[in-house]
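S.K.: With the input below, show me the fold.
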Amino acid sequence: MPLEERHTAANIADWIEEVIVKFNIPPEKIKAVVHDNGANVVAATKILHAKHGYEPVTCAGHTLNLVVQNSLKSQQAISRCVGAARTLVEHFKKSELASTKLKVKQRNMGTKENMLLQDVCTRWNSTYAMLTRLQEQRWPVTATLSDPEVTQRGKHYLDLKPDQWGLIEELNQVLEPFHSATVLMSGEQYVTLSSLPHVVDKIKKLLQNLESPPVVSFQTHAKEQVTTRWKNLGEFKPESPNITLLAASLDPRFRKLKFLPADQVFGVKNTLQTMALAVKQQVRPTGSRNETSSTAEGTPSAA
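M.R.: Model prediction:
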């Protein structure tokens, strides 16, 4: 069911309602709508929340990628370094001679014969993949670029400077938690919503300052981005329950809610118990009637 009209918030909201009807999804079974960070999509989820109470849940993978990409651009030295790495990889992708020579150097040095990877800013974790692969292939790449058959005189600028290689190594350390979090939150064979508060809390704690000023700046910016983009994640109001925290409370791995202050934990647990009691009271009359009926059927009639 493609949306053929303009992708305005109202049209998107109407389209989602049509999809719900078309696939016979009981509206009362819908608790949340997962969405990306597009302004029109965010506005559409607000419309659905106002009309039906569907809770908007931002896609964790998309949000983490935005945090990483924005933070990489926030520091000039890092931005230049990533740009230089991108240019270097692109050179090997376009040059058959360079890529062939790289394989020879890899064999001679006993390095894994892995291809260099080009990043795409909209593809999750691709910048991390590019930088980790470059770090792995640093010496074969450097040796290849030093070969006069590959690099013409005056084009040695393609190779990264020692401080840039060092920066890449540090960047890989701080990007690794984002990579792991994205992989975890992109899972399709297990529940992910309940993991989100724990994952966000862990990322904040793992963003420890390293020595390099550019990386320190990256970490500071990334932490601010994570805090801002998930500013309501740790807030819980009984009158408007946070379904992410409720999900975490039901997950055996996170049910103690260690990432929340004690008063918030009490609020979540209390609300959950109230909800469970309400469900139990709704189910009990039906169960009682069935039990009575079964007893009556099993009672022998008087002779």
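S.K.: only C-alpha atoms for contact and neighbour calcs from this point on.
M.R.: OK.
S.K.: can you give me the strands for this structure?
M.R.: Under the criterion DSSP state E, the chain contains strands at 32-35, 55-58.
S.K.: looking at those, which is buried most?
M.R.: Mean neighbour count (mean count of other C-alpha atoms under 10 Å) peaks for strand 55-58 among the strands of the chain, with a mean of 18.
S.K.: now it, how far from the centre of its chain.
M.R.: 14 Å (C-alpha atoms, centre = their mean, to the nearest Å).
S.K.: what does stretch 157-173 give?
M.R.: A distance of 26 Å separates the centroid of the chain from that of stretch 157-173, by C-alpha atoms, centre = their mean.
S.K.: mind listing what's buried in it?
M.R.: Within stretch 157-173, the residues scored as buried using 16 or more other C-alpha atoms under 10 Å are 158-160, 164-165, 167-172.
S.K.: which residues are in contact with it?
M.R.: In this structure, residues lying in contact with stretch 157-173 by C-alpha atoms under 8 Å, 6 or more residues apart in numbering are 78, 81, 84-85, 87-88, 128, 131-132, 135, 142, 145, 210, 212, 215.
S.K.: Which of these lies at the shortest distance from residue 251?
M.R.: Closest approach between the contacts of stretch 157-173 and residue 251, by C-alpha to C-alpha: residue 128, at 30.1 Å.
S.K.: so how many other residues sit close to that closest one?
M.R.: Number of residues near residue 128 (other C-alpha atoms under 10 Å) recorded here: 22.
S.K.: wait, it sits on residue 175?
M.R.: Yes: contact criterion C-alpha atoms under 8 Å: residue 128 and residue 175 qualify, at 6.4 Å.
S.K.: Common neighbours of those two, please.
M.R.: Contacts common to residue 128 and residue 175, judged by C-alpha under 8 Å, 6+ apart, are absent.
S.K.: Where do the helices of this protein begin and end?
M.R.: 9-22, 39-52, 60-73, 76-94, 96-109, 126-136, 138-146, 162-185, 196-206, 213-229, 243-250, 262-298 (DSSP state H).
S.K.: got those helices as CSV, with distance to residue 119 columns?
M.R.: Listed next are the helices of the chain as CSV, based on distance: least, C-alpha to C-alpha, whole Å:
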stretch, distance to residue 119
helix 9-22, 31
helix 39-52, 25
helix 60-73, 11
helix 76-94, 7
helix 96-109, 17
helix 126-136, 5
helix 138-146, 17
helix 162-185, 14
helix 196-206, 22
helix 213-229, 19
helix 243-250, 32
helix 262-298, 41
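S.K.: For residue 120, which of those is the nearest?
M.R.: Closest approach to residue 120 among these (C-alpha to C-alpha): helix 126-136, 6.0 Å.
S.K.: Who are the packing partners of that closest one?
M.R.: Counting contacts by 3 or more C-alpha pairs under 8 Å, 6 or more residues apart in numbering; DSSP states H and E, helix 126-136 is packed against helix 162-185.
S.K.: Another for comparison:
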Amino acid sequence: MQSFALTVSKTEERHYAEACADHFLNVANEWEIKDKVTTLGTDSARNMVAAARLLPFEHMPCMAHILQSAITVSLNDNAFESALAKCRKIVGHFKHSPANAQELKAQQPAHGHQTEPLDQDVPTRWNSTLEMIKRIQRNKSVLTTILTQQNSKICYRTAGGGERYVSCSMVLPALCHLFWVMEPLDDDPVYAVKFKIVFTTDLAQRRASSNLTWLKIATALDPRFKDLKCLSKDERREVWASVHDLLMAETDAHQPSAQTTEEPSPKKSKMSISLLGSPDSDTEEEEDAIDCCLNLYKAEPKIDTGECPLQWWLKREGAHARLAPIARKYLSTPATTVPCERLFSLSGHIIQKKRASLSSDNVNRIVCLSNWLSAQKD
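M.R.: Modelled structure (predicted):
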């Protein structure tokens, strides 16, 4: 799946929900895609959520933003918060001083390390805290040597703080694998138990703002994960019932109305038609056809996680003609707006103090061209 930037627009009014909704519609009308748009992905900001309610699209909150917010809350409310604060001081010591940054760059090859800057974590940037600690760990000997030579007040370790730092470095690499095993285990240390409890509690509160129904249907229509092992048996039945209802609604939408298809005929002809078949029998036949369609898809073998589900549906569109359009609709909806968020970073690199006179049109052209060219290379 690929993403493309359509525009970067300058706004001078306050970002109220109505103004944001108008901007979305203006972009859709400008690119003539309003009738093709099915979903609108945003972060969980209140004005964005309110704007989505004003638009005729399905709203898909960014799941990466929701997870990252829950992780940030869990990290701040834990025993290793002081260790993270110490890591940020170390990073700031080298990032805010060109002389210290140059010394770090010179010392890294001497200690057999790859030349790399330290990374500062940002609450809204995915995995940034993990990356910050990884880089500090990799350059442990270099940082210790430089800080000792400088007699810096920022020491790499202190009594008690070092233990928190070690515990922090042990729990963070496991964050990406803990989302489906967040139940506290008997052999978990205290800090890990507290992290899991806070994380699951905070994430449960955010479930109401996430479009889980859409995501579950998309998972069922993904030939990589259609067994729905991530859900309980009751939830699986609910998901397949939802897919069944979608097929029924799609069938009803494409069926011509009785008023337009029926032609005036003698009473005897109408009576014979009513004897041959009734609305109930037609509905039962349609139900059986839909069940057959779903069973045919369920019988298909799963594909590897590295394969493209949209390509799979494209090749088998003939065998699953009724289900393929619904699958394309749900699978083409990204569950995250990370590519859009990266445009903020790209725009920040372009609009600087020395380029403050750039017009909004030129910024739009530069950002879009950069995005399109990078997508073409990939």
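S.K.: thinking again about what came up before, buried ones only from the contacts of stretch 157-173 of structure 1, please, as a ChimeraX command.
M.R.: Restricted to buried positions by 16+ other C-alpha under 10 Å, the ChimeraX selection for the contacts of stretch 157-173 of structure 1 reads:
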select :78,81,84,85,88,128,131,132,135,142,145,215
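S.K.: Per the alignment, name the residue of structure 2 opposite residue 37 of structure 1.
M.R.: In structure 2, residue 37 of structure 1 lines up with residue 44, judged by TM-score structural alignment.
S.K.: Was I right to think its match contacts residue 67?
M.R.: No: using C-alpha under 8 Å, residue 44 of structure 2 is not in contact with residue 67; the gap is 11.0 Å.
S.K.: which residues are in contact with both of the two?
M.R.: Shared contacts of residue 44 of structure 2 and residue 67, defined by C-alpha under 8 Å, 6+ apart, are absent.
S.K.: if we can go back for a sec, may I see the buried residues of stretch 157-173 of structure 1 organised as TSV, with distance to residue 2 of structure 1 added?
M.R.: What follows is the buried residues of stretch 157-173 of structure 1, written out as TSV (distance: C-alpha to C-alpha, whole Å):
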residue	distance to residue 2 of structure 1
158	45
159	46
160	46
164	45
165	46
167	44
168	42
169	44
170	44
171	40
172	39
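S.K.: Which residue is the nearest non-sequential neighbour of the most centrally placed residue in structure 1?
M.R.: Nearest residue to the geometric centre of structure 1 (C-alpha atoms, centre = their mean): residue 61, 2.2 Å. Distance criterion C-alpha to C-alpha, 6 or more residues apart in numbering; nearest residue to residue 61 of structure 1, sequence neighbours excluded, is residue 182 at 5.2 Å.
S.K.: ok, the one you found - contacts?
M.R.: By C-alpha under 8 Å, 6+ apart, residue 182 of structure 1 lies in contact with 60-61, 64, 124-125.
S.K.: Also residue 10 of structure 1?
M.R.: 44, 47.
S.K.: how about it, what's its match in structure 2?
M.R.: So, by TM-score structural alignment, residue 10 of structure 1 is matched to residue 18.
S.K.: again, but for residue 69 of structure 1
M.R.: Aligned partner of residue 69 of structure 1 by TM-score structural alignment: residue 72.
S.K.: wait, isn't that match in contact with residue 121?
M.R.: No: using C-alpha under 8 Å, residue 72 of structure 2 makes no contact with residue 121, being 10.6 Å away.
S.K.: What's the local residue count around the closest residue to residue 36 of structure 1 other than its chain neighbours?
M.R.: Closest residue to residue 36 of structure 1 apart from its sequence neighbours, by C-alpha to C-alpha, 6+ apart: residue 59 at 5.4 Å. Residue 59 of structure 1: 16 surrounding residues under other C-alpha under 10 Å.
S.K.: In structure 2, what sits opposite residue 59 of structure 1 in the alignment?
M.R.: So residue 59 of structure 1 corresponds to residue 62, using TM-score structural alignment.
S.K.: what does residue 264 of structure 1 give?
M.R.: That one, residue 264 of structure 1, aligns with residue 235 by TM-score structural alignment.
S.K.: ok, its match - contacts?
M.R.: With C-alpha under 8 Å, 6+ apart, residue 235 of structure 2 has no contacts at all.
S.K.: sorry, back to before: residue 256 of structure 1: which of the helices of structure 1 is closest?
M.R.: Closest approach to residue 256 of structure 1 among these is made by helix 243-250 (6.9 Å; C-alpha to C-alpha).
S.K.: just how off-centre is the closest one within its chain?
M.R.: 18 Å.
S.K.: Equivalent analysis for stretch 14-34 of structure 2, please.
M.R.: Computed by C-alpha atoms, centre = their mean, the separation of stretch 14-34 of structure 2 from the middle of its chain amounts to 22 Å.
S.K.: measure the corresponding residue of structure 1 for residue 90 of structure 2 to residue 134 of structure 1 for me?
M.R.: By TM-score structural alignment, residue 90 of structure 2 lines up with residue 88 in structure 1. Taking C-alpha to C-alpha, to the nearest Å as the measure, residue 88 of structure 1 falls 9 Å from residue 134 of structure 1.
S.K.: go on, residue 83 of structure 1?
M.R.: 13 Å.
S.K.: Same drill for these two, tell me which one is more crowded.
M.R.: Remark: of residue 83 of structure 1 and residue 134, residue 134 carries more neighbours, 24 against 12, as counted by other C-alpha under 10 Å.
S.K.: What lies in contact with stretch 122-131 of structure 1?
M.R.: Stretch 122-131 of structure 1 has contacts (C-alpha under 8 Å, 6+ apart) with 61-62, 65, 85, 116-121, 168, 172, 175-176, 178-179, 182.
S.K.: List the contacts of residue 107 of structure 1.
M.R.: residue 113.
S.K.: How much space separates it from residue 93 of structure 1?
M.R.: To residue 93 of structure 1, residue 107 of structure 1 is 19 Å away according to C-alpha to C-alpha.
S.K.: tell me the SS of the spatially most distant residue from the centre of structure 2?
M.R.: Distance from the centre of structure 2 peaks at residue 268, with 60.6 Å (C-alpha atoms, centre = their mean). Of the three states, residue 268 of structure 2 takes helix under DSSP: H, G, I helix; E, B strand; the rest coil.
S.K.: how close does the nearest residue to residue 338 of structure 2 once chain neighbours are set aside get to residue 119 of structure 2?
M.R.: Closest residue to residue 338 of structure 2 apart from its sequence neighbours, by C-alpha to C-alpha, 6+ apart: residue 64 at 7.4 Å. Distance, residue 64 of structure 2 to residue 119 of structure 2, using C-alpha to C-alpha: 20 Å.
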